[in-house]
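S.K.: okay, predicted coordinates and the sequence, questions at the end:
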Amino acid sequence: MDKVSHITLEPAVTPKSASSSHNLCITFYEDRNFGGRSYDCSSDCSDLSSYLSHCYSCRVHSGCFMLYDRPNYMGNQYFVKRGEYPDCMSMGMSDWFRSCRMIPMVNSLTVMRIYERENFGGQMMKMMDGSLPLMTDDCDSFMDRYRWSNCMSCHAMDGHWLMYEQPHYRGRMRYFWPGEYRSFDGMKFMSMRRIMDSWY
């Protein structure tokens, strides 16, 4: 997987933290296969090196998180949900986990407008029935469904989303929360899916 340097693709407002009642928790370990010292995290962490000398594995006890291979939520992004991740290298990382962002649970409809060009230009994606200029479901290929070669801007209106560079949810990914994204800093996306409450 190619390395991406200093790309955040964030709107002006960061995602609101989930209520503590959700008890979202992830444990990071210094070594592979959950060895070495550990650090329990239940919120955003901009620099894991403040707690561990390095971090090569993790367990997600509950919730969903985005992991980054650079501090301050920069670089390549990796989505994790409840489960065990014994080796970050098997996830396609070329380095260890450097920062972590908690993804809050959203008990609402997921709604997204996506555009063919930057700055909300070109065609806007519509639902398959054509009833509304909105997207509320997953799309495993923009090309197959809409004959688009890529997506270059979006407006996440509700919910939390993952976009992927390749069809069928493959390749590098990016996390989007409610806000306007006028450009993706040169990246282009070919598929997208919702982050579901059932994953928590």
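M.R.: Yep, it's here.

S.K.: hey, let's count contacts and neighbours off CA atoms from now on
M.R.: OK.

S.K.: show me where the protein has helices.
M.R.: Per DSSP state H, the chain carries helices over the ranges 142-146.

S.K.: where do the strands sit along it?
M.R.: Ranges of strands within the chain are 25-31, 35-41, 57-62, 64-70, 74-80, 83-85, 99-103, 111-117, 121-124, 153-158, 161-166, 170-176, 179-181, 191-194, based on DSSP state E.

S.K.: and here's the other structure:
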Amino acid sequence: MKVTFYEDRNFQGRSYDCMSDCADFSSYMSRCHSCRVHSGCWMMYDQPNYMGNQYFFRRGEYADYMSMFGMSNCIRSCRMIPMHRGSYRMRIYERENFMGQMYEMADDCDSIMDRYRMPHCQSCHVMDGHWLMYEQPHYRGRMWYFRPGEYRSFSNMGGMRFMSMRRIMDSWY
């Protein structure tokens, strides 16, 4: 997996090739305004140490990603998303600490309100696969990347309440 970052729009200026997670670009370049994802899927963050807003990038060219995604800050860190082959399973919970209504999912859901009559999701347990969760129905608004693990509370994520989610499929690589 590889992504090349460029200081300026349209793949101009100094560049930096990245083949794994990078917590802070500042030692490689002062800014980043375009990138080429040669292979793999990546989460990009507008703050160092995988903090701030998250953006999903897959193979392709992003000559001016800030305009494309409506970003106000440029990318400061990135995380490679490992390819997953196999089943996808996640339990979502209405409240923190795995409380309230619980539903087990194995496929994409464009609206938990429409499918489950659940107004929002505030904790989850990802058993299999890698997922993107969105703050609004129909995969809109801010997104967050979830890998296998237990997520007891979303309050440390800026109070996000997720309303749709989709699997990161191997066909995206």
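M.R.: Yep, it's here. Here the structure is a predicted model, which means the values were calculated and not measured.

S.K.: superposed, what's their TM-score?
M.R.: The TM-score (TM-score structural alignment, normalised by the length of the second structure) is 0.95; 169 aligned residues with a Cα RMSD of 0.8 Å.

S.K.: save the strands of the first structure as TSV, and put in mean neighbour count too.
M.R.: Formatted as TSV, those follow (neighbours: other Cα atoms under 10 Å):
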stretch	mean neighbour count
strand 25-31	21
strand 35-41	15
strand 57-62	21
strand 64-70	23
strand 74-80	21
strand 83-85	17
strand 99-103	24
strand 111-117	21
strand 121-124	14
strand 153-158	21
strand 161-166	20
strand 170-176	19
strand 179-181	20
strand 191-194	22
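
S.K.: in JSON lines, list those strands along with distance to D140 of the first structure.
M.R.: Shown next, in JSON lines, are these (distance: least, Cα to Cα, whole Å):
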{"stretch": "strand 25-31", "distance to D140 of the first structure": "28"}
{"stretch": "strand 35-41", "distance to D140 of the first structure": "32"}
{"stretch": "strand 57-62", "distance to D140 of the first structure": "26"}
{"stretch": "strand 64-70", "distance to D140 of the first structure": "20"}
{"stretch": "strand 74-80", "distance to D140 of the first structure": "17"}
{"stretch": "strand 83-85", "distance to D140 of the first structure": "24"}
{"stretch": "strand 99-103", "distance to D140 of the first structure": "22"}
{"stretch": "strand 111-117", "distance to D140 of the first structure": "14"}
{"stretch": "strand 121-124", "distance to D140 of the first structure": "17"}
{"stretch": "strand 153-158", "distance to D140 of the first structure": "17"}
{"stretch": "strand 161-166", "distance to D140 of the first structure": "9"}
{"stretch": "strand 170-176", "distance to D140 of the first structure": "9"}
{"stretch": "strand 179-181", "distance to D140 of the first structure": "20"}
{"stretch": "strand 191-194", "distance to D140 of the first structure": "5"}
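
S.K.: how about those strands, which one is nearest M93 of the first structure?
M.R.: Set against M93 of the first structure and scored by Cα to Cα, the strands of the first structure come closest in strand 64-70, at 7.3 Å.

S.K.: what packs against that closest one?
M.R.: On a contact count with 3 or more Cα pairs under 8 Å, 6 or more residues apart in numbering; DSSP states H and E, strand 64-70 of the first structure meets strand 74-80, strand 99-103.

S.K.: just send those back as a markdown table, with distance to W148 of the first structure too.
M.R.: A markdown table is the format used below for these (distance: least, Cα to Cα, whole Å):
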| stretch | distance to W148 of the first structure |
| --- | --- |
| strand 74-80 | 24 |
| strand 99-103 | 29 |
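
S.K.: any idea which residue sits dead centre in the first structure?
M.R.: Y175 (2.7 Å; Cα atoms, centre = their mean).

S.K.: residue contacts, the counterpart of that one in the second structure?
M.R.: Alignment note (TM-score structural alignment): Y175 of the first structure maps to Y145 of the second structure. Contact analysis of Y145 of the second structure by Cα atoms under 8 Å, 6 or more residues apart in numbering lists M43, Q54, H130, W131, L132, M133.

S.K.: how close does Y145 of the second structure get to S15 of the second structure?
M.R.: Distance, Y145 of the second structure to S15 of the second structure, using Cα to Cα, to the nearest Å: 26 Å.

S.K.: distance-wise, check the residue mapped onto M80 of the second structure from the first structure relative to S43 of the first structure.
M.R.: Taking TM-score structural alignment for the superposition, M80 of the second structure sits opposite M102 in the first structure. To S43 of the first structure, M102 of the first structure is 6 Å away according to Cα to Cα.
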